[in-house]
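# turn this into a model:
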Amino acid sequence: MNDKKKSVIKNRRNPGSKKTSNTNPRPDTRPLKTIKSETKAKPKSKQSKTKPVILPDPLPKKKKKSNGFVKKFFRTILLIIIFLMATAFAVNAFFLGNVTSDLKGNLSKYGISSEAANFAKQHKIVNVAVFGVDGRDDVEGDRTDTIMIATADYEHSKVKVASLMRDTYVYIDKKYEYDKLNAAYAYGGPDLALKTINQNFDTTITDYVTIDFNAMVSMVNAVGGVTIDIETDEELEWVNEYLMDVNEKVETGSPFLEETGPQTVDGSQALAYCRVRYVGDGDFDRTLRQRVVFEQVLSKALDLDLQEQYNLVMATLPYVETSLSTLEMLKYGANLALMPSKDIEQSRFPTDDLISLDMLDGVSYVVPNTLAENIEAFYQFVYETDYTPSDTALEISDEIKTAVKGTSNSSGSDVEELSY
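This is a model prediction of the structure:
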């Protein structure tokens, strides 16, 4: 066997030698580090070989994660909406749900009839009595020069002011029987005054605000004055006459008004204007002047910012007595501020077409003709709906009608005699 054949046979018997001989011709060009890492991570290499098989699995997981985020987002939005709705409901319940919360229990102390109470409970309307008293040291007793009912109508988003004529012939109680409306405050303070108003006008008022001269001056000054219209020279003369008294009692130095016509006045001048009662139609025009000033003060107060409103409250608080708690004032004030319209509707009771001027025992009175019809007119103004007066109110109406029967005198010449 020649040497060439021997070499071939030898290579077949020793295949390892062939492998060894092939190592040098075809060297491994991979980095040593990669070789070592693959060697050490042999178990992981098996997993890496199966990666292409399980690649579709992570994709659905990412999709599920995305869906979870969307669901969580919408769930959060839904919770926020529910929270806002619940908050709105709670605010509504707090501010408006209990506006008639005082109309329960023993209402006789307020002179409120059960018919009126049941009617008021069905509405979101608040009525507060406003008394303007003389309050001067040289005046015996507290005479209510101003008697108003301020209404926050949350059903129709309105603010209303109703003047009650102070010389109205009304029933007070068993002790004082029938007298002028403003006598009730002098006899028994705000409690008896509230009771008298409720009995005669079939109202459901449980709260009041009493202000004196100083409060009126401070309120007008705090809102930057009000605009009045002096129509005649006689009215101008009387305003300046009252201004001298106001300056002395309230310790101010406001100048006299010099001309007729529309003009902006300060607190003392406005108060003097409100007190005039010997010009025109006496107490009729007097209540109109008071409403004009009060309406402007209230309207301007609602337009003030929070700091200015706070200053107004602090300026008048020392001269104001009220049955309202701080929480109630904040509650009603917040709702008034949120009303879309700041316009104020006003009226006077007894109304022009349901009134007569009569003399009883030598004293002039404003007589409701009839009281029952005036009650119906009042409810139309405040609640904007029909109302049937209670049995108690109808009884008082009949007694007033009987007392003045045959003495009615609607002549305007008697108007000036109505004021003290």
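# from here on, contacts and neighbour counts on C-alpha atoms
OK.
# which residues does the residue nearest the centre of the chain contact?
Nearest to the mean C-alpha position of the chain, counting by CA atoms, centre = their mean, stands residue 335 at 2.3 Å. Residues in contact with residue 335, defined by CA atoms under 8 Å, 6 or more residues apart in numbering, are residue 95.
# one more sequence to fold, the one below, so I can look at both together:
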Amino acid sequence: MSSNKNKTPEKQLKTIKIWKRIVTTFEVIFGIILIAAMVILFVPNVKAEIIKGMATTPIGQKIISWFGSEAYVHSVFDSNFDNTKLKTNELKYNYSQEYTTFVLFGVDSREGEVEASNSDSILVVNIHNTTGEVKMVSIYRDTMLGIYDADGNLNKYFKVNSAYAAGGPEAAINTLNKNLDLDIQDYVTVNFAGVAEIIDKLGGITVNLTDDELSQLNFHLLGTANAMGKYATPVKKSGKNIKLNGLQATTYCRIRKATFYDPDTGDRVSDDFGRAARQRSVMMKLVEKAKSAGITELQSMVQTVMNDDKAGDRIISTSFTFDEIVNLIPVIFDFKLNGSQGFPSQLTTGTYDGTSYVVARGLSNNVSELHKFLYGEENYQPTDNVVAVENYVAGYTGVTSGSDGYNPIESGKTTSNEETTATVDNTDYDYDDKGQSDFY
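All right, here's what the predicted structure looks like:
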């Protein structure tokens, strides 16, 4: 056996130099880690770039997986979701390589267990895999469509939001795929009660609030608070950039009887259509807030989501695997909203056999417009199944593509100077819509 005593002074010196290099190397590595940690903690934008960069490399993905995959599986991933049950029409076009299309369901915990709830909101999200452009379409929940079950069988014609309660996400996805010629394979369900907690963890959101929205928000706030077992603080004023906490923001999403003014376009949207537009707006604000949040806020938000590991009461449930989510991280950080709208875009409303519906004025025309908006497909020709649904709805309601209808979105930038000022002025003032809202 050899020892330092048997080494010559030259060899001993060489050994010492090697160990010094090793120690120095570890010190440098430790220093880099320490500096990186400080940067991540205190510079949110750099933190985002680091996370995004990690998600694009195999080693980085492995590190992310170490820290989150197990908790994700227990508290977010829907292991019972059966994608083999998902059905589509015989589609001519396959956009799966170019786009990631999924559906976001919003359910209201006040209605009971999440799985047994109607989908309070239905938002089709389409992401261009190369450019990161995002488009969103709200499917109006009262739209009369063919309702399919989890096995892809047509059961009845009713409101599209009923499919989720009848057969869970599989049935709801089948209903969208078969009626709209889509090929949705994944979903995300958000419990609105949980959205309130997430918004609180991120420090709230700001919205433009009209007098009528303020009245409606405060009127319904107590009911929301009682359902969630929380204390409600009324919102004190209307105006631009009014900060709402989670409970207030969730109630704001539920407003139907006050006109919504789109902060980007100035468009006026009323009734349940305005409600859908509010939900789209709040979801976008929530994503933007998360992208710019500090590490403490993000950690708190993630812990809130992960701690609710009871399947029936989850804040978020999804069919996306952890690896699929990691692969989407670069897109999420770079995404830019390139448009949002409602479906159907050409519609009318009516009551049939005692039930109120939104009815597409020609389902085929609306589906063609949907594909043009989502995928840039000109003159899309719907499948025979869409035509069959259209024929049934037209026979039942008498509503066809030539029927009278209306566009629920009215341009707010073509109105009077006073109202135009109310949509573009950044000052904080009484945001009164001068009687234009249905709440009057």
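# TM-score for the pair, please.
Here the superposed chains carry a TM-score of 0.66, computed using TM-score structural alignment, normalised by the length of the first structure; 307 aligned residues with a CA RMSD of 3.0 Å.
# from residue 160 of the first structure, how far out is the residue nearest to the centre of the first structure?
14 Å (CA to CA, to the nearest Å).
# what does the residue nearest to the centre of the first structure align to in the second structure?
Under the alignment (TM-score structural alignment), residue 335 of the first structure pairs with residue 331 of the second structure.
# how about the helix or strand harbouring its match: buried residues?
For residue 331 of the second structure, the host element (DSSP states H and E) is helix 322-334. Neighbour-count burial for helix 322-334 of the second structure flags 322, 326, 327, 328, 329, 330, 331, 332, 333 (criterion: 16 or more other CA atoms under 10 Å).
# what's the answer for stretch 94-107 of the second structure, then?
Buried-residue list, stretch 94-107 of the second structure, by 16+ other CA under 10 Å: 99, 100, 101, 102, 103, 104, 105, 106, 107.
# was I right to think the fifth one contacts residue 127?
No. At 11.3 Å, residue 103 of the second structure and residue 127 do not qualify as touching, with contact defined as CA atoms under 8 Å.
# right, and the helix or strand after the longest helix anywhere in the first structure?
Criterion DSSP state H: the longest helix present in the first structure is helix 58-95. Next in sequence after helix 58-95 of the first structure, counting helices and strands by DSSP H and E, comes helix 114-120.
# how far off centre is that following helix?
Taking CA atoms, centre = their mean, to the nearest Å, one finds the center of helix 114-120 of the first structure at 23 Å from the center of the full chain.
# likewise for stretch 389-402 of the second structure?
Distance of stretch 389-402 of the second structure from the chain centroid (CA atoms, centre = their mean) equals 31 Å.
# same question, stretch 147-167 of the second structure
Going by CA atoms, centre = their mean, where stretch 147-167 of the second structure is centred and where its chain is centred differ by 22 Å.
# stretch 114-133 of the second structure too?
Chain-centre distance of stretch 114-133 of the second structure: 6 Å, with CA atoms, centre = their mean.
# pull out the buried positions in stretch 220-231 of the second structure.
When neighbours are counted by 16+ other CA under 10 Å, the buried residues of stretch 220-231 of the second structure are found to be 221, 222, 224, 225.
# which ones among those map onto helices?
Reading helices off these with DSSP H, I get 221, 222, 224, 225.
# and the third one, what pairs with it in the first structure?
The reference is to residue 224 of the second structure. Using TM-score structural alignment, the equivalent of residue 224 of the second structure in the first structure is residue 246.
# residues contacting its match?
Taking CA under 8 Å, 6+ apart, one finds 252, 268, 271, 272 in contact with residue 246 of the first structure.
# just to check, the third one is in contact with residue 217?
It refers to residue 271 of the first structure. Yes. Under the criterion of CA under 8 Å, residue 271 of the first structure is in contact with residue 217, at a separation of 6.7 Å.
# quick one: buried residues of stretch 375-387 of the second structure?
By neighbour count on 16+ other CA under 10 Å, the buried set for stretch 375-387 of the second structure is 375, 380, 381, 382, 383, 385, 386, 387.
# please convert those to CSV, extending it with distance to residue 38 of the second structure and secondary structure.
Formatted as CSV, those follow (distance: CA to CA, whole Å; DSSP: H, G, I helix; E, B strand; the rest coil):
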residue, distance to residue 38 of the second structure, secondary structure
375, 42, helix
380, 52, coil
381, 55, coil
382, 54, coil
383, 56, coil
385, 57, helix
386, 56, helix
387, 59, helix
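# contact partners for the equivalent of residue 319 of the second structure over in the first structure?
Correspondence of residue 319 of the second structure to the first structure, assessed by TM-score structural alignment: residue 323. By CA under 8 Å, 6+ apart, the contact set of residue 323 of the first structure is 207, 208, 209.
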